[in-house]
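# take this sequence and fold it.
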Amino acid sequence: MDRSSGEGQISGEDGSRYVFTQEDWSDSRHPAVGAKVDFDVDGKRARRIFRLLEGGDVPAPVGEPRSKIVAAVLALFLGTLGIHRFYLGRTGSGVVMLLLTCTIVGALVTGVWAFVDAIRYLLMSDTEFAQRYPRR
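Below you'll find the predicted structure:
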């Protein structure tokens, strides 16, 4: 990556070269020459670039994964306030739950909603949970 322009190039498996900027880089580790990466193509631009793990083809996670147990506990105890939704990065539905809780009928609705969310999180496989609620 060129420090002065802020742009870099990646060679794809198809032999084509794709440009990227730091904003396209989605991995916590910095770009390095020769590193194996996975990316989405947008024309001649590489987007959502992740370095691959050594010896594998799975993108390296960004930060610690979210815990489905923490999400379920938050849903059970603070669910009517939508706290579990904020924890999972679902800010929009968290705000909706918070606003609905201001009324008695809304509090009943969010109570059931949060309970269903907690059960869903606990029954969901770890892999599916990590895919649905990635750390960004």
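
# from now on I want contacts and neighbour counts done on CA atoms only, so please keep to that.
Noted.

# what's around residue 120, how many residues?
Here the count is done by other C-alpha atoms under 10 Å, and residue 120 has 14 residues near it.

# helix, strand or coil for it?
Assigned with DSSP: H, G, I helix; E, B strand; the rest coil, residue 120 falls in the helix class.

# contacting residues for it?
Going by C-alpha atoms under 8 Å, 6 or more residues apart in numbering, residue 120 touches no other residue.

# one more sequence to fold, the one below, so I can look at both together:
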Amino acid sequence: MRGQILGVDRRTGDGLVAGDDGRRYTFRPDDWAHSGEPAIGLHVDFDPIDSRAQSIFPMPVAPGSVPAAVSPAAPTTASDRNKIIAALLAFFLGTLGIHRFYLGRNGSGIAMLVLSITIVGLLVSAPWALIDAVRYLVMPDEEFARRYAR
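Reported below is the predicted structural model:
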């Protein structure tokens, strides 16, 4: 049967395949019968046994085409962060690093907060925040979601 990998747990290697029959099948790392790692969105061929996918092989890719796992149209991880809010936080409160905390970048957020204590530090963190605000606005939605997904 053919299907598509829906997800893989990075810790255990367990995963889920959506079969062309509309059912979902689980798999374990030892069911993957190919070198390399399974990737989300990859089209595969497998043997369905009850609700488990076994002997899983990636589908061959036509020459010149991009595999589904790395295709720009492949499903992306949705981010619970909004790039407009991040840009506004960077523009209005950026010297304090609030936008960095919002995006889960706590280390650089603390650095910006500490820098904002002095005038010299403000001269560093203000342009940094302005650049961040512009960068968030021009960054494609898919890239923003990929970088800042939690």
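
# what comes up buried for the one helix or strand residue 18 of the first structure maps to?
Take DSSP states H and E as the rule and residue 18 of the first structure turns out to sit in strand 17-21. Buried positions in strand 17-21 of the first structure, judged by neighbour count with 16 or more other C-alpha atoms under 10 Å: 18-21.

# and these, which is closest to residue 136 of the first structure?
When the buried residues of strand 17-21 of the first structure are ranked by distance to residue 136 of the first structure (C-alpha to C-alpha), residue 21 comes first, at 17.6 Å.

# which non-adjacent residue is nearest that closest one?
Using C-alpha to C-alpha, 6 or more residues apart in numbering and skipping residues adjacent in sequence, the residue nearest residue 21 of the first structure is residue 7, 4.6 Å away.

# swap in residue 118 of the first structure?
residue 72 (4.2 Å).

# the one you found maps to what in the second structure?
In the second structure, residue 72 of the first structure lines up with residue 87, judged by TM-score structural alignment.

# host element of that match?
With DSSP H and E as criterion, residue 87 of the second structure is part of helix 83-93.

# do the same with residue 112 of the second structure
Residue 112 of the second structure belongs to helix 106-115, assigned by DSSP H and E.

# mind listing what's buried in that helix?
With the criterion 16+ other C-alpha under 10 Å, helix 106-115 of the second structure contains buried residues 109-110, 112-115.

# ok, of those, which one's closest to residue 41 of the second structure?
residue 109 (33.8 Å).

# show me the contacts for the residue lying closest to residue 64 of the first structure once chain neighbours are set aside.
Spatially, and ignoring its direct neighbours in sequence, residue 64 of the first structure is nearest to residue 135 (7.2 Å; C-alpha to C-alpha, 6+ apart). For residue 135 of the first structure, the contacting residues are 61-66, by C-alpha under 8 Å, 6+ apart.
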